[in-house]
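J.: Here is the input, now give the coordinates:
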Amino acid sequence: MYGDFQLRDLTFEISGKPFLNDSEEEMRRVARTLFRQWRRLAGRSGRISILLWIADGSEILEYTGNPADTFEWGYWQGIANPMPMPENPSPEAFHNYNFVPFRYREDAAPRTYGWLKRLIQVLREVGTTECGGKPIRIGAAFDNGPEFSVSDFKYRRHREIAQAHSIYPNSFVTCDSVLHADPKPYAGFPEGIPEGTGIGTFLGRQYAALARDFGFDYLWLSNGMGFGTETWGVTGALFDQHAFYPEKIPEASARMLKFWQELLAELPGAVLETRGSNFPAGVEIATDAAPLGFLYGTGVIAPPVNSPMAAIDFNTGLAIASWMSHIAELPGRDYAFRYYIHDPWFLNSPWLDRYGRNPWDLYPVMTVSRMNGAGEVEPPSRLALLTCDDSYGGMPEQVPDEVIPHVIEAFSSTPDRSGPLLWVYPFAEYSRMRDLPRTFNEDMFIAAAIQDGLPLNTVISTGNFRRVAAKHPEKLTGTIPVVPVTALLEEDIAELLFSFAGRGNFILVYGSGAGIPERLAERIGFRRAAPQRGAARAELFLPGDRTSFSDRLFLHEQFSGGPAVEEALSETRIAAQARFAGGTRLLAGRNGSILFVRSLLPVEEEYLPENPTVFRKRHLNCAPPDRMFPSARLIRWSLAEAGWELRAVPSAPRQMPPRLCIARRDDAFLFCGYTPDTTVPLEIRTPLGVPVPPEQELLLKSGAGIWHTAKAFRFEIRVFVRQEAEGVISGKTMYPLLPGMTPPIEVRNLHNAEVRCLVPPGSSGWEVRRGRTHLPFEWEETPYGRCLLVRDISEQVSFSWKNQRKGNEA
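T.: Sure, this is the predicted structure:
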């Protein structure tokens, strides 16, 4: 029901740019504007938070306790601590704000700590009044990078703490760094900084002093602070892209853990919220020994939010996989969705430009949910808005006016049960750091699969899967568990999943067979043979996307969880295989109800960088389909064996497929997605038939439906059609024929069709009509819910039932 939700927290993120002068009157003007613009969302939240992006956290590091001191704040456009100018720069380089940042206003200048303290008081006062007395929290942000404000502390006086190379050499503060001695007095260190003080100790004590003096309620750790040493890339203390170094685990783990232990020792009882890195939990663990098991076990942090990077690099698959990996387990009660609508530092406002006013990074991401140990699906219950102001300090009315209805719609229709695919995530197993290459490979492969159109948006941890399978197995009805090999290395998890498959349910296993027990390999559908690596050719025996693509493969062991050892059993139906010089190895196959996909990432032979300190060399980029076989799509293609045919129909191999998320609510299916190339349709058939979106036409061809989708799409679908005849059918929402009935869902232009309609739980008074003529119908119990079923229907049919709403509800 539209608007029928309640947030636990609504966070307004705001910079110092809207405050055009330092007066209290200006503080109140901006605060009133903020709360007025977003009132419709504030009214649906039990608590309001304000995260202040005043500087980059250097105002915390520099604080001496004197309110008359001034500090640098974020009045720049571009990288405030700029990238080094290239040798022999072009004239354009001098107009590039990453090399030459500029003030957003000519009169912008440092501000006093007294101004900041009064701003916090005014925001709390105005917020309490404007939001009806709701609790108001104020947060301070610490960012480890060079972008937001000039930092004398990080890049001049204490350059020793900037050890990471994420944007340029020595551009990011690493959480395992230590400070050199400094005689300058600070609020937390009035006698100066002793030599060897850890950044965790210094940051914690400085924030504690600022929070005590100014009234901050929580600390936000930005851009992966505490989750690795190279949080914008796949390299780290344990991985340089050439190899993993498990022998370094004890040292790297101790250094990472030391940061958190020192920080928490200075901040007992403090509230910490986190951004996380740009990568899944397994990658953070495998490359940098991130102590997520410790952090989640102690419950001291809020789990990382979804990354805003999808709006920048359009890698929605990586963003969704990363978020799901971080919410499979929860350190607390809930988690937040963060929506990137403005950027106060660089010349873009994602809602208006990067998204083009299309909610393609909202509706699909908001289908993400987690399953708890009772089998209940938990969607996000908190919302953060990054940010409420733009890089000129503007707060344009257009953005809240347009964004709020989409946000309300998305939160009003969050999932109430698992989607058709359920990611069984081995959070605890990855945290033990037993097999770094396997952990890295499994997370990066599933991220690539989602990027290539796999509709995976519900996650459950292995620990919670144990509980659900034992006590609430009915909650798994209608789902296909998607399981990395790591999870099956736990014998009890393997037995639960194989037992689930033995009852006629499908499971999909992905990963590497290298080094796993022979008995487990055989149950999946292969035996371990001589290892193969290097160049290969892919051979595909099932329908893929309707275009040509390369058959080249190259197996890099460090990216693929080891060499290829998987030789199909005689009873395994081979869907795809890799032909190496030394023989064929299984890429995808079916053994009974077990589907297997070998997680071989499509990385080119000449990929490896010679200079890992260069920012662009720190990313793992899969090759385009005209250069390498798109192996990450094998999961999506393999689902056809389970009745889920999901294929793209591009006209050229480099055209990206639509990215699809499928959720469930009130027994309806919510199909949401992002179409990078709107000329690329989807070919869809499900176990119930072809889904028919309302207010859409689709071509039925060879039993499947051809969908042409907009850049951002969201369909609530209850009707499915099976029809042999080809032709265009259409879905239409009609007006009610009788008082108290729902608007009929109508399908037109049918020809001897079988039509199913999933009805909401608890509904009654069902009617099936052709025009005004009642039609007889059957009931069918399906794994997805109860269906109205009619057969041999031509022309049109409509479905309606009694309206369950009471009165004139908004």
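
J.: contacts and neighbour counts: CA atoms only from here.
T.: Noted.

J.: three-state assignment of the most centrally placed residue in the chain?
T.: Nearest to the geometric centre of the chain sits Ile320, at 2.4 Å (CA atoms, centre = their mean). Classification of Ile320 using DSSP: H, G, I helix; E, B strand; the rest coil returns helix.

J.: who's in contact with the closest residue to it other than its chain neighbours?
T.: Leaving aside its sequence neighbours, Ile320 sits nearest to Val365 (CA to CA, 6 or more residues apart in numbering; 6.7 Å). Counting by CA atoms under 8 Å, 6 or more residues apart in numbering, Val365 makes contact with 320, 457, 661.

J.: ok, Val365 to Ile50 distance?
T.: 23 Å (CA to CA, to the nearest Å).

J.: Contact partners for the closest residue to Ala529 other than its chain neighbours?
T.: Sequence neighbours aside, Val565 is the residue nearest to Ala529 in space, at 4.9 Å (criterion: CA to CA, 6+ apart). Residues counted as contacts of Val565 (CA under 8 Å, 6+ apart) are 513-514, 527-532, 585.

J.: Was I right to think Arg382 contacts Phe5?
T.: No. Here Arg382 lies out of contact with Phe5, judged by CA atoms under 8 Å, at a distance of 11.0 Å.

J.: I'd like the structure of this one too, to check against the first:
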Amino acid sequence: MSAVRPPLRRTNLEVSLKPFDAFDQATLTATVRRIFDQWRTLLDAAEECSVLLWISDGSEILDWAGDLDDTLEWARFIGFSNTDAQPYGETKDPERVAVPYREGTAPITYRDLGRLVATVKAVGAEHGRPTRVGATFDPGPEFAPSDFKFARHPEVVARGEDVGIGPIIAMVRHFSTLHGDDRPYAAFPDGIPQGTSFGEFLGRQAQDYLTALGFDYLWLSNGFGFSSYAWSELGESFDGVRFRSERTAELRERALGFWRDLSAHLTFPVQVRGTNHTAGIDIGADSVPALEVYEGGHLESPPPNSPWGPLNEDFGIEMSGYMSRVALLPAGAEGYRFRFYANDPWFWQQPWWDFYHREPFDIYLPLAVARVRPDGTVQPPTEVNVLSVDTARGVLDERCGREVGIHVTTALESAPDAPGPLVWVYPFREYHEAMAADPTTIDGPHFEDWYLTSTINAGLPLNTVLATDDLGPALASGALAGRILVVPAGALTDDVAAHLGAHAEAGGTVLIYGSLARTGAAGRDLVGLAVARTGLDGDLELHTELPGDSAPGGGLPSTLRHVAHLSAGPVTEVVRGTDDGAPRPAAAGPAGVARVLATVSRDGTERVFASVRPAGEGSVLWVRGSSPFAYAEPDARGVRAHVPHDRIRLADAGALARDLLAVAGLHVSHELRTAGSGRAVHAIHRHDGAYWFSGYLPDTTTRIRLAMPEGAPLLQHTECWYDGGAAVYQLPKSFHLECRVLVRQATAGLLRCREVAPFPMHMSRGTRVSGLVDAAVTLLLPPSRGEVRLDVDGVPVVPAADPAGHAVVLEHVTGTLTVMWEER
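T.: You can find the predicted model right below:
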């Protein structure tokens, strides 16, 4: 790697103060050197580095009075702090209440912090690395005692009871205002005037604090600046029953006021963690004006992937949230970051050990993400953050640095260099502009993003994202030829519909999801359906012609639960030319009319749920979709929790979007042990001509069936059972596998793909495939390859050229195929 430009712009190591058991200069220097040494593999992959210091909970900034010899409380605890203030929505068990992580801990001074910041930069210079140091602000109650938040200024803390969603964790509301306070602060030496905005207070305090201690940037944690309820699906504008769009205008203006006030007083770069959700879910739950925040120049980079995946096993929301946030970059941003939850410096869990069990799926899966630029090139993550390099006990374990660093750099070696087979066309701009123009639309992005999340959890291999802003030029570049464009109905403006129609006419595939009830004529024409005056919701009977998952002992559930208020309304779509009754599931209809592939019905009334419309050389697919959950009745505390649909009793609407891809030749399904068995969350990206399959199998008793338009993919150094045009795999918990061989044949059987030693000496790579019977074989070799040698059972063969010019094709192959090629 040293011979070429490092693949990352910056490696960011996050650390608490716990590893620093003393603050004399020798100890500080030795500890920082140890951190740099342990993470050398990852640091060597970047041009620069930074260290993000988790000191307290941000109260050290709020309390800062300008005296370096003042002491401060720091996050020297394991467990929940501030429990006397009851900020958690529940009473914490005594064993979970914060206790010092070791004996003899004590407050430290701001001068100590300043020496640590200077030491980090000095050690970085020793290693020849440009090094920045960041300060953190967390709005929550967890990390350290906070007199500011819970005694002096509780008025800035948002509680779920304030907005009718029941008691949940209480965090600082970014657009709150402060009561008067006579205490001197660095930026307010005469105290805080009544009514001072929190944005102004934090901005002025942080400006003074960062300057005095030598910091370079500020990190806003846990959704701060976006939502006061960042961990909840509910919020300021959605209580689980009703979207409170009448609050949207006020919420947008107050949120933007925070960012204007902060930026007016803070000249340092600001980085953000964001919420646990997508940009669209944030619109529905909290009316978050992220577009205006991005375009206002307030952020150095967009929020990274959330660390919530390992905590709640929902890796679909990690992927959809990540992609939605990076589809469009903030003004001036050079790239975006991947963040890995390696250790927790505050609580008992240490994810690399006890959540992941040293399995790297949550490294390879999000590092398969890439955004498409207007010129059709792709941009994978440009920075990596590690939260954190130390454990809650202050341990710096060199195994973590070595193992995580190796997996991250291995993923970077095969980073996406072209759009993947599926590209999510995300309407970041349209969603936000619709919210501003008509707040009653906020339920649409909320539903569409939750549905897309459910499709990823069902096995939709989606990991490339493109903002609608860049759709036209990206299509014109030719880089999206042959790709399946996955598009929410909320994106179907006239211009977007025209671009999508042209893509289909030219031989591409478009997969649209969501309700057509609010879509204009151009969008409905693209899909080829009409909208009836009445719709269906509740428990419906699903009928589908699509191939899908299988389970022993009979089929999967056929009852689909459509919760209208969570799903942008009832199911209203019908075939064009019919009345308000049943759709016409004809094998083929008139030009411009969709063919029905799935319906829902009740009491003799049917509605279309999935369809396909041929368009030129390609096709337009559509699936209505349903929310993947309902809301339970409020519990004794008044909390209304979301409840995922039970897949043992109810059909999974998310799987239908995945099943529709079979129309375009991309087949993903699972052989389940039970209807409720886990399915793969996976990604397919391109690198150097190959497909790369990366992902997570939550239930290793599940088998996955895969087929691509070119044939069944043979994953490098694996075996599969070939049957019915697909390869059936029993994959491990984590996988990151290259595919350069795809096969079609009539005979079922075992196929084996093995890496072999390249021969003769000038060759670079070798692959051997056995079990072929009169097979058509497509080889995806590097575009810049040199000599290629092919033989079947030792007899040289000559390939036919692939029409697209990107692959090598062999016909009627029986026996063992060996491929050698020279890399350039």
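
J.: TM-score of the superposition?
T.: Overlay of the two chains. TM-score (TM-score structural alignment, normalised by the length of structure 1): 0.94; 787 aligned residues with a CA RMSD of 2.1 Å.

J.: Arg382 and Phe5 of structure 1: who's more crowded?
T.: Arg382 (20 against 17; other CA atoms under 10 Å).

J.: Contacts only, for the more buried one.
T.: Arg382 of structure 1 touches 7-11, 334-337, counting by CA under 8 Å, 6+ apart.

J.: quick one: which of those residues is nearest Pro185 of structure 1?
T.: Relative to Pro185 of structure 1, the closest of the contacts of Arg382 of structure 1 is Thr11; by CA to CA it sits at 33.8 Å.

J.: quick one on the thing from earlier: quickly note the distance from the residue nearest to the centre of structure 1 to Ala31 of structure 1.
T.: Separation of Ile320 of structure 1 from Ala31 of structure 1 (CA to CA): 33 Å.

J.: I'd guessed Thr382 of structure 2 sits against Ala333; true?
T.: No. Using CA under 8 Å, Thr382 of structure 2 is not in contact with Ala333, being 10.8 Å away.

J.: hang on, the earlier thing: which residue lines up with the residue nearest to Ala529 of structure 1 in structure 2?
T.: When structure 2 is aligned by TM-score structural alignment, Val565 of structure 1 is paired with Thr572.

J.: before we move on, what SS does its match have?
T.: strand.

J.: Flag every buried residue along the lengthiest strand in structure 1.
T.: The strand that spans the most residues within structure 1, counting by DSSP state E, is strand 785-800. Neighbour counts over strand 785-800 of structure 1 (16 or more other CA atoms under 10 Å) mark 785-790, 793, 796-800 as buried.

J.: Equivalent analysis for stretch 245-253 of structure 2, please.
T.: 245, 248-249, 251-252.

J.: now do stretch 450-470 of structure 2
T.: For stretch 450-470 of structure 2, the neighbour count (16+ other CA under 10 Å) marks 450-470 as buried.

J.: Among those residues, which are located in helices?
T.: Taking DSSP state H, the ones among the buried residues of stretch 450-470 of structure 2 that sit in helices are 450-457.

J.: all helices in the stretch 401-550 of structure 2, in order from the N-terminus.
T.: Applying DSSP state H, counting those that start in this stretch to the stretch 401-550 of structure 2 gives helices spanning 428-437, 443-457, 471-476, 494-505, 521-527.

J.: could you dump these to TSV with distance to Val777 of structure 2?
T.: TSV is the format used below for the helices of the stretch 401-550 of structure 2 (distance: least, CA to CA, whole Å):
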stretch	distance to Val777 of structure 2
helix 428-437	40
helix 443-457	29
helix 471-476	29
helix 494-505	27
helix 521-527	35
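
J.: who wins for proximity to Val639 of structure 2 among those?
T.: Closest approach to Val639 of structure 2 among the helices of the stretch 401-550 of structure 2 (CA to CA): helix 443-457, 19.8 Å.

J.: so where is the closest one in structure 1?
T.: Going by TM-score structural alignment: helix 443-457 of structure 2 matches residues 437-451.

J.: Mean per-residue distance, that stretch versus structure 2.
T.: For stretch 437-451 of structure 1, the mean distance to aligned residues of structure 2 following superposition is 1.0 Å (mean CA distance after the TM-score superposition for structure 1).

J.: rewinding a little: show me which of the contacts of Arg382 of structure 1 is closest to Tyr75 of structure 1.
T.: Using CA to CA, Thr11 comes nearest to Tyr75 of structure 1 of the contacts of Arg382 of structure 1, at 21.9 Å.

J.: wait, isn't the closest one in contact with Ser49?
T.: Yes. Between Thr11 of structure 1 and Ser49 there is a contact under CA under 8 Å: 4.4 Å.

J.: For these two, indicate the residue with more neighbours.
T.: Ranked by neighbour count (other CA under 10 Å), Thr11 of structure 1 and Ser49 place Thr11 first, with 25 against 21.

J.: The more buried one falls within a strand, correct?
T.: Yes. Under three-state DSSP, Thr11 of structure 1 sits within a strand.

J.: Would you check how far apart it and Leu34 of structure 1 are?
T.: 11 Å.

J.: who touches Thr679 of structure 1 in this structure?
T.: In this structure, Thr679 of structure 1 makes contact with 650, 708, judged by CA under 8 Å, 6+ apart.

J.: sorry, that was for Ala252 of structure 1
T.: With contact set as CA under 8 Å, 6+ apart, Ala252 of structure 1 has these partners: 237-238, 288-289.

J.: Then Leu789 of structure 1?
T.: 754-757, 777-780.

J.: Translate it into the numbering of structure 2.
T.: Aligned against structure 2 by TM-score structural alignment, Leu789 of structure 1 finds its counterpart in Val809.

J.: And the closest residue to that match other than its chain neighbours, how far from Ser734 of structure 2?
T.: Excluding the flanking residues, the one nearest Val809 of structure 2 by CA to CA, 6+ apart is Thr778, at 4.6 Å. For Thr778 of structure 2, the distance to Ser734 of structure 2 equals 26 Å [CA to CA].

J.: same question, Gly815 of structure 2
T.: Counting by CA to CA, the gap from Gly815 of structure 2 to Ser734 of structure 2 is 31 Å.
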